[in-house]
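1. quick one: sequence and predicted model below, then my questions.
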Amino acid sequence: MGGEKHEVRREVDDVPTQPPVRTVMQGEHHCRRRPRHQFVEPLVTPTLLVQVQRLRHYFEDEGRAYLARTWLIDEAETATPSAGTKGRGKQEPWNGIDWYVSFGDEPGSRSWDDALRYGFVSAGGGEWFSRTLRSLPIGARVFTHIPKVGYVGVGTVSGEPQPFEDAVLTIDGYSRPMADLPLKGTYRPTPASAEADGQDRREWIVPVTWEQAAPREQALWRPGFFANQNSACKLRARFTIDEVSRHFGIDQDSADA
């Protein structure tokens, strides 16, 4: 695979278990190999923790013994961070309260107009999409972002996650089943998608009390803002928190206390 390193050392006698300083060579080795041993261990770099497979091979060619190693880096562990984020080795501290929420405002699906009017965030369509949203605790402060549009609101989680069919929202002081409300969006999966592979494709609703929120057309976005493909995650990006809070007039004292 791309990015492999091959390391070869010629040994006169037996191959030692702890070889001395070695010479590194690039490229393929076209000699006949006869593996005798291999093992896997992690490698830690100063700025990034990655999972690396280090494979050790012993082989012989025309009576000469060789030692070779190959490092295979897991691409999933070395993915390029999203714009506005930092590498894992430079991760900012979390204040224990702020969360990022991605709200997919899409035609034929959920609607930000509904979320703004009735006070909720939601995600669905599969376990991967709803799992992180369902981890939001009551009292969490959510910075809500519409992908490719911008940040549209900041609020506090006020209830447990529930599937759309069971969700109850507080409207003007009264509890109302969400399914009974006049809605612009669609929150029920189609029968075909619901039965396709046995996954939980329901839309999950998390009640939110908005501190400040705005229509989609007034969304805030600036270069360097945090964005993430998960429906929810802990928000550590200080620049994003400060700028969105300033824009919406949110008090930072309580979160930083």
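-> Great, that's in hand.
2. make it CA atoms for all contacts and neighbour counts henceforth
-> OK.
3. which element is Val121 on?
-> Element membership for Val121 (DSSP states H and E) is strand 120-123.
4. which elements pack onto that strand?
-> helix 127-131, strand 204-213 (3 or more Cα pairs under 8 Å, 6 or more residues apart in numbering; DSSP states H and E).
5. got a markdown table for these, with mean neighbour count and distance to Tyr58 too?
-> Shown next, in a markdown table, are these (neighbours: other Cα atoms under 10 Å; distance: least, Cα to Cα, whole Å):
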| stretch | mean neighbour count | distance to Tyr58 |
| --- | --- | --- |
| helix 127-131 | 18 | 43 |
| strand 204-213 | 22 | 54 |
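6. mind putting these into a markdown table with distance to Ala179?
-> Listed next are the helices and strands packed on strand 120-123 as a markdown table, based on distance: least, Cα to Cα, whole Å:
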| stretch | distance to Ala179 |
| --- | --- |
| helix 127-131 | 19 |
| strand 204-213 | 11 |
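7. how about the nearest residue to Glu77, chain neighbours excluded?
-> Val50 (5.6 Å; Cα to Cα, 6 or more residues apart in numbering).
8. measure the one you found to Ala140 for me?
-> 30 Å (Cα to Cα, to the nearest Å).
9. name the nearest residue to Ile205, ignoring sequence neighbours.
-> Ser122 (4.6 Å).
10. contacting residues around the one you found?
-> By Cα atoms under 8 Å, 6 or more residues apart in numbering, the residues touching Ser122 are 103, 110, 130, 133, 203-206.
11. one more pass at 7 Å, please.
-> 103, 203-206 (Cα atoms under 7 Å, 6 or more residues apart in numbering).
12. included below, for side-by-side comparison, is a second structure:
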Amino acid sequence: MSFNMQLWEVRNGKLVDLRSSALDKEERLENWIAKDASVLGLELLIIGRQVTTAYRGKIDLLAINRQGDMVVIELKKHKTPRDIVSQVLDYATWVKDLGYKEISAIASIYLGKSLSSAFTDHFNESLPETLNNNHSMIIAAAELDDASERIVQYLADEHGLNINVIFFNYFQNNGQEIVGRAWLMDPEEVNERSESRKKAPWSGYWFVNVGDGERRSWEDNIQYGYVGAGHGKWFSDGLKRLQPGNKIFAYIKGEGYVGFGEVTQQAVMIDQFMTKDSEGVEKPLSEVQLNAPRATDNLGNPELAEWAVRVVWHKTFAKEEAKTFKGVFANQNIACKLRHPETVDFLVKEFDVLEQ
């Protein structure tokens, strides 16, 4: 069954159906995405618009993610459903071969500055040394026919292609414009299936970045039983991937692995995370004495506040005793599935995991 979005207004205690209508100009949607790609629910930097391929096609929007991978974004506009699917696949055959120089050139023309500078400004970290290890395809549309949806799902499910459809529906209510968004498939699941075809099997353990500075402290993590992230939606969303029952290895950037534990409660903002202070009095984590002086910045703002996931630690080490070796797995993501066999074997031994 093809996707259908519905919205209701609560009016005098009753639900009133809002009728969707065609967006007057689909170029408006392209403009919105180009200006702020977060409307897709993904952290992307748009590096090109109407990018001409070697086959004389024009990609509506070309983006790069935090990992340095390319993302093709194609709007359905006036194309037929079958045309848009074949077109985005055709564009991907060109994008997959783009190298560092070609990507940098595309970006500098569109952004008016170097890709390295724009990437650092947007993601607050350096541009990866290697770009375009992977690529993904996004079709933006108000609707697709049943057959096209089945084709996209087949390509993602059976062939592991990182392809998805995001639906935008337009509503008007008493002169107010409303836009709704929904994915055909969970983007994380699609990405996971695509990556699993190229990577080692998942070990069953999670890698988690734990900071140690002004906004979070490893000593606080140990004392109050949690891992934290925040001060940006990308960071808190990464933490929200962790669910009760997940077994995690905590890592401090530049130091090594410092803890092994199990998640017992999903992410909440720190003013909702209950713990006990030094005198045994129960109170929110935001109200206890923390070693991280800026942990309580932006309280009340879900996108900028610090979030916490409750963890029962089985074994921990001080930062100075972090466990590492040359070639150990590390990642810039807040949380990701740990697949590196050598790292898993090393951590299982160092943290006595088999004895837990």
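-> Thanks, I have it. What you are looking at is a predicted structure, and each value in this text was computed from that prediction instead of being measured.
13. picking that back up, structure 2: which residue goes with the residue nearest to Ile205 of structure 1?
-> Ser122 of structure 1 maps onto Gly228 in structure 2, with residues paired by TM-score structural alignment.
14. that match and Gly256 of structure 2, how far apart?
-> Distance from Gly228 of structure 2 to Gly256 of structure 2, by Cα to Cα: 17 Å.
15. swap in Val16 of structure 2?
-> 55 Å.
16. which of these two has more residues huddled nearby?
-> More crowded of Val16 of structure 2 and Gly256, by other Cα atoms under 10 Å: Gly256, with 20 against 12.
17. ok, the counterpart of the more buried one in structure 1 to Ala219 of structure 1 distance?
-> Using TM-score structural alignment, the partner of Gly256 of structure 2 in structure 1 is Gly150. Using Cα to Cα, Gly150 of structure 1 is found at 5 Å from Ala219 of structure 1.
18. ok, Gly155 of structure 1 next?
-> 15 Å.
19. who has more neighbours out of those two?
-> Between Gly155 of structure 1 and Ala219, Gly155 has the larger neighbour count (other Cα under 10 Å), namely 23 against 15.
20. what's the closest non-adjacent residue to the more buried one?
-> Using Cα to Cα, 6+ apart, the closest residue to Gly155 of structure 1 is Trp210 (4.0 Å).
21. picking up where we left off before, the helices and strands packed on strand 120-123 of structure 1: which one's closest to His247 of structure 1?
-> strand 204-213 (9.7 Å; Cα to Cα).
22. quick check: the closest one compared with structure 2, mean distance?
-> Overlaying structure 2 shows strand 204-213 of structure 1 at a mean distance of 0.5 Å from the equivalent residues (mean Cα distance after the TM-score superposition for structure 1).
23. how much does the helix or strand just after that strand stray from structure 2?
-> The helix or strand immediately downstream of strand 204-213 of structure 1 is strand 232-234, counting by DSSP H and E. Mean deviation of strand 232-234 of structure 1 relative to structure 2 after superposition (mean Cα distance after the TM-score superposition for structure 1): 1.1 Å.
24. which part of structure 2 matches strand 232-234 of structure 1?
-> Under TM-score structural alignment, the match for strand 232-234 of structure 1 is residues 335-337.
25. buried set for that stretch?
-> Neighbour-count burial for stretch 335-337 of structure 2, counted by 16 or more other Cα atoms under 10 Å, picks out 335-336.
26. residues in contact with that stretch?
-> So stretch 335-337 of structure 2 is contacted by 202, 205-209, 238-239 (Cα under 7 Å, 6+ apart).
27. would you show me how to pick out the buried ones of these in ChimeraX?
-> Buried residues among the contacts of stretch 335-337 of structure 2 (16+ other Cα under 10 Å), as a ChimeraX selection:
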select :205,206,207,208,209,238,239
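28. quick one: map Asn209 of structure 2 onto structure 1.
-> Asn209 of structure 2 maps onto Ser102 in structure 1, by TM-score structural alignment.
29. Glu9 of structure 2 contacts Phe171, correct?
-> No: the pair Glu9 of structure 2 / Phe171 is not scored as a contact, 11.2 Å apart, by Cα atoms under 7 Å.
30. list the residues that contact both of these two?
-> Common neighbours of Glu9 of structure 2 and Phe171 (Cα under 7 Å, 6+ apart) are Leu18.
31. of the two, which one has the most company?
-> Applying other Cα under 10 Å to Glu9 of structure 2 and Phe171 shows that Phe171 carries more neighbours, namely 19 against 12.
32. what stretch of structure 1 does the helix or strand where Val72 of structure 2 lies fall on?
-> Assignment of secondary structure by DSSP H and E places Val72 of structure 2 within strand 70-75. Alignment note (TM-score structural alignment): strand 70-75 of structure 2 is unmatched in structure 1.
33. name the helices or strands packed onto that strand?
-> If you count contacts as 3 or more Cα pairs under 7 Å, 6 or more residues apart in numbering; DSSP states H and E, strand 70-75 of structure 2 packs onto strand 58-65, strand 135-141.
34. quick one: Arg56 of structure 1 and Val40 touch, right?
-> No: counting by Cα under 7 Å, Val40 is not a contact partner of Arg56 of structure 1; they are 8.4 Å apart.
35. which one's more surrounded, these two?
-> Legend: neighbour count by other Cα under 10 Å for Arg56 of structure 1 and Val40, higher for Arg56 (18 against 12).
36. mind listing what's buried in stretch 4-12 of structure 1?
-> 5-9.
37. sitting in strands, which of those residues do you find?
-> Those of the buried residues of stretch 4-12 of structure 1 mapping onto strands are 6-9, per DSSP state E.
38. residues contacting the match of Gly256 of structure 2?
-> 219-221.
39. hang on, the residue nearest to Glu77 of structure 1 packs against Val44?
-> Yes: between Val50 of structure 1 and Val44 there is a contact under Cα under 7 Å: 6.4 Å.
40. and the lengthiest helix in structure 1 with strand 204-213, angle?
-> The helix that spans the most residues within structure 1, counting by DSSP state H, is helix 238-248. If you take axes from the mean of the first three to the mean of the last three Cα atoms, to 10 degrees, helix 238-248 of structure 1 sits at 60 degrees to strand 204-213.
41. following superposition onto structure 2, what is the mean distance for helix 238-248 of structure 1?
-> Helix 238-248 of structure 1 sits 1.3 Å off on average (mean Cα distance after the TM-score superposition for structure 1).
42. list the buried residues in that helix.
-> 240-241, 243-245, 248.
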